[in-house]
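**Q** Quick one: sequence and predicted model below, then my questions.
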Amino acid sequence: MHSPELLKGMLKTIILKLLSEHKRMYGYEIIQAIKEISDGKIDMAVAAIYPVLHKLRDEGSLTIEKVAMGERVRIYYSLTPDGSSAAKEKIEELTDFLGTISKLMDFKPGLQSLFLV
């Protein structure tokens, strides 16, 4: 299980990425996809995902569609055109950031002499 602090800043991008690939999803479906794709290492709580979905909707990145499922209503989330652009930007930004972090994690102690003046 990964630290919630590590995931907090990436959750918006993860949601945008999933919606860019699946066109429309409901909240629990997003949670299950994250869990499945991460081999169970990321198991999001419902309380963590819905505030992000609501914020993305408020920002104009998502639209919602309410679908009656018997006596229940399921809310599907889809990207708006602005959301598609935001998804592309956020995915590129996160990919670049993860590459930078990967370089930092591969830093070799012998390279410290390069930075000594």
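**A** That came in fine, so what should we check first?
**Q** drop to CA atoms for contacts and neighbour counts, all remaining ones
**A** OK.
**Q** top helix in the chain by residue count?
**A** The residue-count maximum for a helix in the chain (DSSP state H) belongs to helix 81-105.
**Q** what residues does that helix touch?
**A** Helix 81-105 is contacted from outside by 10, 13, 16-17, 20, 60-62, using Cα atoms under 8 Å, 6 or more residues apart in numbering.
**Q** which two in the residues you listed are spaced the farthest apart?
**A** Spatial extent of the contacts of helix 81-105 (Cα to Cα) is set by the pair Met10 and Gly60 at 18.7 Å.
**Q** where exactly do the strands run in this structure?
**A** Along the chain, the stretches classed as strands by DSSP state E are 24-26, 62-69, 72-79.
**Q** Can you give me the distance of Asn50 to Ile30?
**A** Check again: residue 50 is Tyr, not Asn. 10 Å (Cα to Cα, to the nearest Å).
**Q** second one coming, line it up with the first:
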Amino acid sequence: MKNSSLYKGSLTTIIMKLLEENGRMYGYEITQKVKQITAGELTITEGALYPALHKLESEGLLDVEVERVDNRLRKYYKLTESGEKETVNKMAELEEFIRNMQSILSPDVKPGLQL
């Protein structure tokens, strides 16, 4: 299920959630964390990640800090205050979407009931 189109619409939510949990991260670190969490089922390419990061930055949802690491410049991304608030909104939207999908896929299972 690697790079399924189902994930593409959730990329910014994934990025924002990881930054909420980890404080700040650099691009490669984000890709590796997603790969680790999903046991390799989801891989985020640089071609998808960096445009999403730049868009979030331009919207004022991310701050960028540049540091020299091993004689190279590395960009670290972290949520702004607005980004923290938007992460809460995006997570609520995603949870509602998941509930609705579960209702469609398993109409006999009532929300909140566990099997």
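**A** On my side now, so go ahead. Bear in mind the structure is a predicted one, so any value in this text is a computation, not a measurement.
**Q** Need the TM-score from the superposition.
**A** TM-score for the superposed chains, counting by TM-score structural alignment, normalised by the length of the second structure: 0.89, backed by 108 aligned residues with a Cα RMSD of 1.1 Å.
**Q** quick revisit: what's the ChimeraX syntax to select whichever of the contacts of helix 81-105 of the first structure are buried?
**A** Listed next is the ChimeraX selection for buried residues among the contacts of helix 81-105 of the first structure, using 16 or more other Cα atoms under 10 Å:
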select :13,16,17,20,61,62
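**Q** how about the contacts of helix 81-105 of the first structure in a markdown table, adding distance to Ala68 of the first structure?
**A** Below are the contacts of helix 81-105 of the first structure laid out as a markdown table (distance: Cα to Cα, whole Å):
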| residue | distance to Ala68 of the first structure |
| --- | --- |
| Met10 | 31 |
| Thr13 | 28 |
| Leu16 | 24 |
| Lys17 | 26 |
| Ser20 | 24 |
| Gly60 | 24 |
| Ser61 | 23 |
| Leu62 | 19 |
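**Q** against the first structure, where does stretch 53-72 of the second structure fall?
**A** Taking TM-score structural alignment as the measure, the first structure aligns residues 53-72 with stretch 53-72 of the second structure.
**Q** Give the buried residues for the matching stretch.
**A** 53-54, 56-57, 61-64.
**Q** List the contacts of that stretch.
**A** With Cα under 8 Å, 6+ apart as the test, stretch 53-72 of the first structure has contacts from 12, 73-84, 86.
**Q** Widest-spaced pair of those?
**A** Val73 and Ala86 (27.7 Å).
**Q** who's more crowded, these two?
**A** Legend: neighbour count by other Cα atoms under 10 Å for Val73 of the first structure and Ala86, higher for Ala86 (18 against 11).
**Q** and the gap between the more buried one and Gly60 of the first structure?
**A** In terms of Cα to Cα, Ala86 of the first structure sits 10 Å off from Gly60 of the first structure.
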